[in-house]
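Novice: This is a predicted model, with the sequence first.
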Amino acid sequence: MSLRTTPSVDYVEDVSPGSGVLPPRAWYASSDARSLSLNGRWRFRLSATAGAEDDSFAEEGHDAGTWAEVTVPGHWVLQGDGAFGSPIYTSHLYPFPVDPPYVPTENPTGDHLRVFDLPSDWPSDGGAVLRFDGVESCARVWLNGTELGEFKGSRLAHEFAVGELLKPGRNVLAVRVHQWSAGSYLEDQDQWWLPGIFRDVTLLHRPAGGVGDFFVHASYDHTTGEGTLRVDSDVAGRVTVPALDIDVATGEPVTVAVEPWTAETPRLYDGVLATDGERVPLRIGFRTVALEDGLIKVNGKAILFRGVNRHEWHPEKGRALDLETMREDVLLMKRHNLNAVRTSHYPPHPAFLDLCDEYGLWVIDECDLETHGFTEQDWRDNPVDDDRWTPALLDRAARMVERDKNHPSIVFWSLGNEAGTGRGLTAMAEWIHGRDPERLVHYEGDWNCRDTDVYSRMYAFHDEVEKIGRQLDGGTRKRRELPFIQCEYAHAMGNGPGGLADYQELFETYDRLQGGFVWEWIDHGVRHAELGYAYGGDFGEELHDGNFVCDGLVFPDRTPSPGLIEYKKVIEPVRIEGDGADGTVHVTNKQDFADLSALAFEWSCQVDGETVESGSLAVPALAPGESAEVKLPEPPADGRGGERQWTVRALLADDTSWAAKGHVVAWGQFAVGARPLPSFPATDRPVPEGNRITLGPARFDARTGALLSIGGVEVGATPRLDVWRATTDNDDGAEWQTDTRFGVLWRTLGLHRMRHRLVSVEAGDDALTVHTRVAPAAREAGLDTVYRWTSDGERLRLRVSVTPEGDWTVPLPRLGVRFGLPQADVVEWFGGGPGEAYPDTATASMVGRWRSTVDGLQTPYVRPQENGARADVRWVELGGLRVEGEPEFWFTARRWTTEQLDAARHRTDLTAGDTVWVNLDHGLHGIGSQSCGPGPLPQYFLKAEPAEFSFVFSTTR
């Protein structure tokens, strides 16, 4: 009788970074050396534990014909229709017991097999390297039955020397991947836990005398206009840059006149590093990063980050991104005026950094390190303060720096994210400073700035940011002398973020404030056949953080959200302001390096939102920071007495690598005169007719005063006071916030279940007056509400007067009227558009004539919530009705009630009904970003105070 022994899996819980791997080196593509992609379909077997199967699958001749298949790059939990397990989302909680370095016995383990044929012309000289660009979280590797080693560090590259193991013809690569390992304790980023080989696997030929590792040093002297190039190489060779007539030996500096690289002007010079055995193409950008005068400077100038945090994400493939998806990200960023990206919270696929070099983005490259879950035990046993883990931390730092060191776009190395503080971080900072003193070091958790070159915070409120800008924030002297950035701010979860313009005003007011990075780029929704997009908890996770994983400026399919449209406007690189009275436009170049020669300007004049004339506008090629006043032509005279305004746009004058000629970069609007308000005499009087009252074109219920119809348009539900909205993620706030989570406070007060008590219905000589009191059950506070209806025979005016009663301690979600129409589809309006806006998200709302459908008005947030409001509406037409407002109003229309929207958890929960529900709002509460950051600023509160507003109804049929 024989006993089956469990294979050794001690390496899984070993705190070391691994064994058998080669030292890290720069990532590059060789023009001479062969490569063979091993991406594609792999045989796959899933086991429940790390030691469930022996290692015989790695032996030559093993029959894996009955195994399943998965695609590499990929995550096995996103393949197989659920047969291979499910994704897990936690924001910071470890989904296993915190018992470092141990992980549960229940440890999903995927055995991968790839049989490949070595090409017959594969070179026989030199050696070969097997490269893994990303495996989560621990991998053990065999080639042709020989074990190569094992490694941890999921978002980092690892290589093995395999030249002596390759065979002509058939070769077998075996990889065992464990979901959990000691390395998992260092990878507690706010994202899905997704095991698998999710980046490229490549076999690289390394010719004899070929290039090994090299470091491109390309500085720029802004005082002389010269750049100094030196390429340090492990293998001696020569460096040539034809455009600069450079031909020098490696290690030898050369200084020549150059055009510098910046995010605005990403000039790259093509060069070649040639050794005896290999030629490697170089893309060289000359720039100097320095900390001078307490500021982050590039090429001698302080820069302002208009940035975003970017997780790698695809709704079907997870973190397995292809080149075109990465390019799409960069192009969208450039087209929306972003100039910087923080690679939260790990180094990205190296091809993404090539794109940042090419198109121009400042980069904070962040190490694959986060131990956030240790907050649950007050950081006890935190690996970054435990010397046993320091080799693993240094390995992660080295693999980031060595791989990415030749990218001019990278201006900061970041030690990681939310890992507390400790000796391991200090060791990382010291190593990075020593290896690459030409860049700066970032880490948000180091508030005393012991190890960092910048004071970095996340989600600091506006008032604190202003104190920091004024250097009134206290802290150590070193910290006060450093520049400040918000590495995360303006949490873009659901509807929002609000307050972007207020932050940007602070950044542009105080030199010390050098901008920030919105959290984050994309919603991490997982495409789901039944739910549309799934989020935390939709896969049965025992611990999860819900839709907190959906907090991006673009939706999962990369459609820009209203938040991105708003951000583009807030950070536009040209400020266009004007005075409609004297026809003067004030133009300011807000760029750091480029003048305005790449832009063309045009003006247009609108009357009641329709353009009546347009033309080009001559604006000087202003240098960065310069301003000019430009005169507009005389306003066209067309005989109409409507509302007039100017719109001035800055457009790309020619095609660029990232957008076509005519792409709108910036715009400004300003009124020529005041808007004429709707008015008419109340000439008709209410006429009782049995159980109905007729007033002009309208019929009312005589008992309740409810509006039944206007002209031939039936009203499904009478206009009545509405103060509730389906709470947004930012209304609801974060669970660790206790005092100002307005969504919670509103529900506690009962604003989602208001009751209406009819006080009186009075048909007077010139008006129908309906008096009600609106209040929540169990509460004393209420809203005394009077509806006054008048008519001139053809039109109908509703004047609403609201007086709060009792003790109102919280602002209102909204204040306006809601009513129902049985039929409506096409919507036209004159006001803000084309997209949604709220009081603190309305910078991008452009006044004009707009057209949509009811369905087109909806914003498809992954978790349904309040959305779709249009701002500054003068009039709107839908369902046969025209509604004019005094003053301007907020307009919303949808095919479900607010209550149905509030109850929905996925878009598929919403079913269109027979009624279109319309909200005409006098006011809305601000949005803020309290899902993780601050709530709305006080000026965006909708206070419960006396208010009066009116609407004029008429028919369009």
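Specialist: All right, it came through fine.

Novice: Every contact and neighbour count from this point should use C-alpha atoms.
Specialist: OK.

Novice: Could you report the distance from the nearest residue to Pro811 once chain neighbours are set aside to Trp42?
Specialist: Excluding the flanking residues, the one nearest Pro811 by Cα to Cα, 6 or more residues apart in numbering is Lys943, at 4.5 Å. For Lys943, the distance to Trp42 (Cα to Cα, to the nearest Å) stands at 61 Å.

Novice: hold the first one in mind and look at this next one:
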Amino acid sequence: MTVSAWYEALSPCPAARPARAWCDSDAETLSLDGLWRFRFAGRADGPTDFAATEFDDAAWTDLPVPAHWQLHGHGAPAYTNTRYPFPLDPPRVPDENPTGDYRRVFDLPTGWAAGRTLLRLGGVDSAARIWLNGTEVGQTTGSRLVTEFDVTDLLRSGAPNVLAIRVVQWSAGSYLEDQDMWWLSGIFRGVDLVARPAEDALDDVTVRAGYDHRTGAGTLRVTASAPARVRVPELGVDAAAGEFVTLQHVEPWSAESPRLYDATVSSGTETVRLRVGFRTVAITDGLLTVNGQPLLFNGVNRHEFHPDRGRALTEEDMLADVLLMKQHNINAVRTSHYPPHPRFLELCDEYGLWVVDECDLETHGFWLAEWRGNPADDARWEQLCVDRMRRMVERDKNHPSIVLWSLGNESGSGRNLAAMARWTREHDPSRPLLYERDWSCRDVDVYSRMYLTVADVEAIGRAAEAPLADAALDARRRAMPFIHAEYAHAMGNGPGNLREYQDLYEKYPRLQGGFVWEWIDHGLRASTADGQEFYAYGGDFGEIEHDGNFVADGLLFPDRTPSPGLLDLKKVFEPVRMSADGDGLRVANHYGVRDLAHLEFRWLLEADGQEVARGVLDVPDVTAGASVRVTLPLLPQTRGEAFVTVRAVLAADEPWAKAGQEVAWSQLAVAADPIPPAPARLRVHSSADGIQVGPGLFDARDGRLRHLGGFAVAGPTLQVWRAPTDNDRAPHGEALEPVWRSLGLDHLRHRVDAVEVADEALVVRTRVAPVGTDLALLATYTWTALGDDRLGLAVAVEPVGPWACPLPMLGVLFGLPDTLTGVEWFGRGPGESYPDTGLANRVGRFYRTVTDLQTPYVFPQENGRRAAVRWATVTDGQGAGVRVSGPAPFGLTVRPWRTEALDRAAHPTDLRPDGHTWLTLDAGHHGIGSASCGPGVLPAYLLPAAPARLDLELHVLGQGDAG
């Protein structure tokens, strides 16, 4: 008979205390965080003699708690998305089971007043066995869940205590924790001793605080595990625990106005402090509502992550996340795919975020085995699954920010999910249930899906989705609100198409928004041999099985710097919309409950990117859901292309940002740039040195530009290839990169067919083609001299043959001296833009260095393009350089390396300046999309191989002539 190890048990530890709310109590707590003694082993069956109080651990090392041992030199991190890094044989795990033994010696504080003492473990990955003073206490499972043990009889006063814990990396619980993140082990949340009074201990407190949006009344009932008084001084409440209290008027809690009331629950021996938010969650007429108002989730999926600490977050990390979400118009967070640290939920209550709290459950890797043996549908696993749901709900039940419980993620369907749903409905009917992977919605209250196309989402909005085979289930599902659990995969450059999704969410009431995947790149800080820092991803630690940089798919870079994608998302989520309305401005309030009195509307008039005038608009108060027309001030006359930009900013400090923080903006064109008369053309001259066209000297043999004024030039050449984005590579979508590479777009061949010199023009005819095919692009360059320092270029491109795929991009590439390192432009900025991204950018005049123009994606790829450029200068800091302009806006990319180097790089540290400043001017780019995990580029943003033209003027700038 096979005997399973303790960490392969399929039932919760009977010694663990019942799950309860996470409470802020005045009873004493002793933190055991800090440096512990630590020993690492490759197996879990080593001797347990280290649990003895007299064991000598002098040969061990120190390890901080909380922490992951892999991030402190013991073993190595590993990343997989779905595939388990061990054989599927549930609940058994391999003998090769990395194990950490921990020891902590501590003394009880003098006067430790406890009738009972609990040992609380906030989070241990993945299972642990605990001893105190040589006696076994129990075991844990459920890595992101609290476990408590009563250790009263094992503690010693007046003598040192020895806490010993063995933590294994693999356990039965690992089969429930396949959650698309780094496999990291250890005691990664806090360890505490919690004193409990001898009598009337408030071991558990449950808050039910409702709000009637029709009358403004609130209801409050606080139950406790002992007789107690409930007091809310601000509301005049002084009632017995368990008593139902009706309040004639309260201010409700919402993510926009997170009103909290301070309360206490006192038993005489213990006082628990609460922050109560009054709100009622309901599904009414097929819509998810809070306080009678339908919700629209402008949300993100959030893993807990730090590039140095993994999932061992500090309060500062958690607060940084909440503040960044609020500052970028995010109003909701799904805690993918486990309950977060309790402090994060407290911050969501305080600052205002809707929360979908998700159970610590995912069995996605069983998909690769066609769901055979899936624990979510195996009766042997019911206790563990329900236990995980129970522990989450009981711990987090008092948070007003939580409006939905999630049963977990990507675990197929099955009986144990149904059991989890039954238990939750019996114990907390105040919140609906969500679970995405069972599309029949048999056990939940909202319909949820992942990564649907825009067309599929619209069909659901119209209740026109494909029917289920079961008519009753189909009717039930059609009556549910829809929430897009994951969409717009934010991997690398992107995501694209954000506006199209948001437009649908706002058009169809049934579509109640969703959650972008995901909040932060999980790049672990690492260094090259010569000390250059980079962020590591899957495979960088020698893993055999890994999913590469798929772990770097966030809106934040690992150091919590916002990516261009987050800036776009802020624009899409704006709660205020401003648009032209005749000669005025229409201001629409898209908040759910808040008016616009907290905002100031500032306007700025610019001509050709230079400020002309500014002021503040007088905007009357606008209630939620309403709009108003505002008269614009009489604007002064301008020369050149002029825009008015109106910014809605905070009028006063808010808890999450200072006054002046931009919430929304809009830009209105008020004057077009007049078309200048065509300049006279100068003659073209041929000599022994080459062909002289104004400031340009060309090679007579191939027609290439060799010098522009005093600057050596390489090119131009037709540029079609871009370093593929993660969405082009599309590991879980429709990939274009292999199509492009198989066609040979990454190594086109160039041929000059003719160099024709006329009196006023140099015409160079070329054929650019992939090998092994008769497809080609005929590019004709027409050069004209517009003055001694100005050169005209017209590039006409004509495709040959039946091109079956879109082009990555289409432009011309110039190599300039690397002394030209400053770039100023008039166009969209300041950030990068592609056809379906760059929503955060407005037209203006901007300056960046060449280095600053590069977007540091964890995996190098196409980046840094500026769109709708009217003119740009590339200069040396002293005013010398090149100015490029055109009658029509163009795309601009400036790099210190070629696209081919960017294509080859695996990390940013692989990129080295090559002695040139490479200037790409494009007539078009393929869109970005979200195909790394989801839909590709929408038809409107494809770049077909079609006739194209790019007209440019190159102006040689002298010292002090950079404008």
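Specialist: Looks like it arrived, so ask away. These figures come from a predicted structure and were not determined experimentally.

Novice: Quick check: TM-score for this pair?
Specialist: The TM-score (TM-score structural alignment, normalised by the length of the first structure) is 0.97; 937 aligned residues with a Cα RMSD of 1.2 Å.

Novice: sorry, back to before: give me the neighbour count for the residue nearest to Pro811 of the first structure.
Specialist: 21 (other Cα atoms under 10 Å).

Novice: OK, contacts around it?
Specialist: Val810, Pro811, Leu812 (Cα atoms under 8 Å, 6 or more residues apart in numbering).

Novice: which of the residues you listed also appear as contacts in the second structure?
Specialist: Here is what carries over to the second structure from these, by both residues aligned by TM-score structural alignment, their matches' Cα atoms under 8 Å: Val810, Pro811, Leu812.

Novice: quick one on the thing from earlier: from the contacts of Lys943 of the first structure, which is closest to Glu714 of the first structure?
Specialist: The closest of the contacts of Lys943 of the first structure to Glu714 of the first structure turns out to be Leu812 (Cα to Cα; 30.0 Å).

Novice: In the second structure, what residue corresponds to that closest one?
Specialist: Using TM-score structural alignment, the equivalent of Leu812 of the first structure in the second structure is Leu807.

Novice: Name the next helix or strand following the top strand by length along the second structure along the chain.
Specialist: Longest strand in the second structure by number of residues (criterion: DSSP state E): strand 881-895. Counting by DSSP states H and E, the next helix or strand C-terminal to strand 881-895 of the second structure is helix 899-904.

Novice: check the fit of the next helix-or-strand element following that following helix onto the first structure and give the mean distance.
Specialist: In the C-terminal direction, the helix or strand that comes right after helix 899-904 of the second structure (DSSP H and E) is strand 916-925. Mean deviation of strand 916-925 of the second structure relative to the first structure after superposition (mean Cα distance after the TM-score superposition for the first structure): 0.6 Å.

Novice: elements contacting strand 916-925 of the second structure?
Specialist: strand 809-817, strand 881-895, strand 948-957 (3 or more Cα pairs under 8 Å, 6 or more residues apart in numbering; DSSP states H and E).

Novice: how does it look with 7 Å?
Specialist: strand 809-817, strand 881-895 (3 or more Cα pairs under 7 Å, 6 or more residues apart in numbering; DSSP states H and E).

Novice: Which positions in stretch 357-367 of the second structure come out as buried?
Specialist: Asp357, Glu358, Cys359, Asp360, Leu361, Glu362, Thr363, His364, Gly365, Phe366 (16 or more other Cα atoms under 10 Å).

Novice: The fifth one contacts Gly173, doesn't it?
Specialist: Put plainly, it is Leu361 of the second structure. No: the criterion here is Cα atoms under 7 Å, and Leu361 of the second structure misses it with Gly173 at 9.2 Å.

Novice: A helix includes Asp474 of the second structure, no?
Specialist: Yes: counting by DSSP: H, G, I helix; E, B strand; the rest coil, Asp474 of the second structure falls inside a helix.

Novice: what residue of the second structure takes the place of Leu338 of the first structure?
Specialist: In the second structure, the residue paired with Leu338 of the first structure is Ile330, using TM-score structural alignment.

Novice: dump the residue contacts of that match.
Specialist: The contact partners of Ile330 of the second structure, by Cα atoms under 7 Å, 6 or more residues apart in numbering, come to Asn298, Gly299, Phe573.

Novice: conserved subset of those in the first structure?
Specialist: For the contacts of Ile330 of the second structure, the aligned pairs still in contact in the first structure (both residues aligned by TM-score structural alignment, their matches' Cα atoms under 7 Å) are Asn298, Gly299.

Novice: out of the contacts of Ile330 of the second structure, which are buried?
Specialist: Asn298, Gly299, Phe573.

Novice: what's the closest of those to Trp131 of the second structure?
Specialist: Of all those, Trp131 of the second structure sits closest to Gly299, with 42.3 Å by Cα to Cα.

Novice: which residue in the first structure lines up with that closest one?
Specialist: Match for Gly299 of the second structure (TM-score structural alignment): Gly307.

Novice: Tell me where the second structure has helices.
Specialist: Ranges of helices in the second structure, per DSSP state H, are 315-327, 342-351, 382-396, 415-427, 454-461, 471-478, 498-507, 564-572, 726-729, 737-743, 899-904.

Novice: for the residue of the second structure sitting at the aligned position of His528 of the first structure, what are its contacts?
Specialist: Aligning on TM-score structural alignment places His528 of the first structure opposite Ala526 in the second structure. Applying Cα under 7 Å, 6+ apart to Ala526 of the second structure gives the contacts Glu533, Phe534, Tyr535, Ala536.

Novice: rerun at 10 Å
Specialist: Ala526 of the second structure makes contacts with Pro307, Asp308, Gln532, Glu533, Phe534, Tyr535, Ala536, Tyr537, Asp540, as judged by Cα atoms under 10 Å, 6 or more residues apart in numbering.

Novice: Fine by me, thanks again.
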